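**Student:** sequence-free structure coming up:
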């Protein structure tokens, strides 16, 4: 698969980049994508949820009424879950939601995500660029030139220029990433994938290693 390289004005440069089928043309594995996205979301969970059970409630241990003769159920503690202000039954406790996946499976998932984007013609290759200073307005104009205004996009660079990163922080529906931070969730979550020209070769080497 060949794609034309465009500049930041949205014009074709006359150069073309080859996207090899070994990465961008494989048959996508939906289950691998599901597992990798599930792991990404699980690993991002804080797991700090906690509610007090009856043993942790501050309150009197005095028996609140006599055992028999009241016409209602027996009750021995105000901290019982059946009373207002009592402990919670089987409440949430702090836990770690993270789990591990094999490296080959994660690699297959990312290749499958890239293959989906190539299949849907949702990849744009732009020539490498940098910015002299952080300018959000200038970055927004670049997105408009690439016809990405209002489109949820992921821009992938070999190495992110600090000024480009700072310029993109407040732009909605836009995310800038490097090859080291590339993950299946961000690829699938984006409607359009923007690859810097120098990053294409690095992506091919990364996934064909």
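**Tutor:** Cool, got the structure. Treat the numbers as computed from the prediction; the structure is a model and nothing was measured.
**Student:** alpha carbons only for contacts and neighbour counts from here, please
**Tutor:** Fine.
**Student:** just checking, residue 29 touches residue 112?
**Tutor:** Yes: under the criterion of CA atoms under 8 Å, residue 29 makes contact with residue 112 at 5.8 Å.
**Student:** Which one of those two is surrounded by more residues?
**Tutor:** It is residue 112, of residue 29 and residue 112, that has more neighbours when counted by other CA atoms under 10 Å, with 26 against 17.
**Student:** doesn't the more buried one fall inside a helix?
**Tutor:** Yes: assessed with DSSP: H, G, I helix; E, B strand; the rest coil, residue 112 lies in a helix.
**Student:** neighbours around the residue nearest to it when sequence neighbours are not counted, how many?
**Tutor:** Of all residues not flanking residue 112 in the chain, residue 28 sits nearest, at 4.2 Å (CA to CA, 6 or more residues apart in numbering). Residue 28 has 19 neighbouring residues, counting by other CA under 10 Å.
**Student:** What spatial separation is found between residue 28 and residue 52?
**Tutor:** Noted for residue 28: a distance of 46 Å to residue 52, by CA to CA, to the nearest Å.
**Student:** sorry, back to before: and for residue 29 and residue 112, which residues touch both?
**Tutor:** Residues touching both residue 29 and residue 112 (CA atoms under 8 Å, 6 or more residues apart in numbering): there are none.
**Student:** helix/strand/coil for the residue nearest to residue 112?
**Tutor:** coil.
**Student:** hold the first one in mind and look at this next one:
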């Protein structure tokens, strides 16, 4: 298949990478797994056995109403937690092949919905926000825009950082959450070739 390149001749790409069917269930699984992998999982609480303080029984067993042992019991303010949370990993296993199929599915859907824009280059050599605003207007993209380059230059990154909802990534940093959460994805020709080489 061919993808239109703004201001240049069309680019021939693989049907497998940019023309496949959209696998919604797999994409959802991969996105959830990616977000889960970013969770810190450092929450920690103390059970009654881990609380500091005396374990002495603070009143006699009988004659005082309810029977209690020590003040570290969960029913008392300042006591231990009944089911104390402990540090854990939220990581979910996703096979490498399934991950690549999901990324191909996302790119195919972006191309079908005309949300994937291809350019020869961003044409920004100086880190000027004004230059980036003009470029985005020229490309007719708005909302959440993801700029993908084969090797994101510092000038492009600096020009985009003051514009809300504009993100710059290189091909190696591409992830399903950034792709799914973008209204438009703008890629250079070299970035498309690298993605095709990676996913073919």
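**Tutor:** That came in fine, so what should we check first? These numbers come from a predicted model, not from an experiment.
**Student:** Contact partners for the residue nearest to residue 112 of structure 1?
**Tutor:** 109, 111, 112, 113, 115, 116.
**Student:** Which residue in structure 2 aligns with the third one?
**Tutor:** Aligned by TM-score structural alignment, residue 112 of structure 1 pairs with residue 105 of structure 2.
**Student:** about what we covered before: turn the contacts of residue 28 of structure 1 into CSV, including distance to residue 103 of structure 1.
**Tutor:** Below are the contacts of residue 28 of structure 1 laid out as CSV (distance: CA to CA, whole Å):
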residue, distance to residue 103 of structure 1
109, 10
111, 12
112, 14
113, 15
115, 18
116, 20
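**Student:** Which residue ranges of structure 2 form helices?
**Tutor:** Using DSSP state H, the helices of structure 2 run over residues 15-18, 24-37, 96-112, 129-139, 154-160, 176-180, 189-199.
**Student:** among the ones you listed, which is nearest residue 66 of structure 2?
**Tutor:** helix 24-37 (44.1 Å; CA to CA).
**Student:** residue contacts, the residue of structure 1 most remote from its centre?
**Tutor:** Each residue of structure 1 has a distance to the centre, and by CA atoms, centre = their mean the biggest one is for residue 69: 60.3 Å. For residue 69 of structure 1, the contact set (CA under 8 Å, 6+ apart) is empty.
**Student:** which residue is nearest the middle of structure 2?
**Tutor:** Geometric middle of structure 2 (CA atoms, centre = their mean) lands on residue 177, at 3.8 Å.
**Student:** what sits against residue 49 of structure 2?
**Tutor:** residue 80.
**Student:** The nearest residue to residue 140 of structure 1 once chain neighbours are set aside: neighbour count?
**Tutor:** In space, and not counting its chain neighbours, residue 140 of structure 1 is closest to residue 171: 7.3 Å by CA to CA, 6+ apart. Residue neighbour count, defined by other CA under 10 Å, stands at 15 for residue 171 of structure 1.
**Student:** What is the aligned counterpart of residue 171 of structure 1 in structure 2?
**Tutor:** Under TM-score structural alignment, residue 171 of structure 1 pairs with residue 163 in structure 2.
**Student:** again with residue 125 of structure 1
**Tutor:** Using TM-score structural alignment, residue 125 of structure 1 pairs with residue 118 in structure 2.
**Student:** Ok, residue 32 of structure 1 next?
**Tutor:** By TM-score structural alignment, residue 32 of structure 1 lines up with residue 26 in structure 2.
**Student:** Contacts only, for its match.
**Tutor:** Per CA under 8 Å, 6+ apart, neighbours of residue 26 of structure 2: 98, 102.
**Student:** In structure 1, what stretch matches stretch 83-96 of structure 2?
**Tutor:** Going by TM-score structural alignment: stretch 83-96 of structure 2 matches residues 90-103.
**Student:** Tell me the buried residues in the matching stretch?
**Tutor:** Residues of stretch 90-103 of structure 1 include none that count as buried (16 or more other CA atoms under 10 Å).
**Student:** End to end on that stretch, go ahead and measure it.
**Tutor:** OK, stretch 90-103 of structure 1 end separation, CA to CA: 36 Å.
**Student:** what about the longest strand in structure 1?
**Tutor:** Ordering each strand of structure 1 by length in residues (DSSP state E) puts strand 12-18 first.
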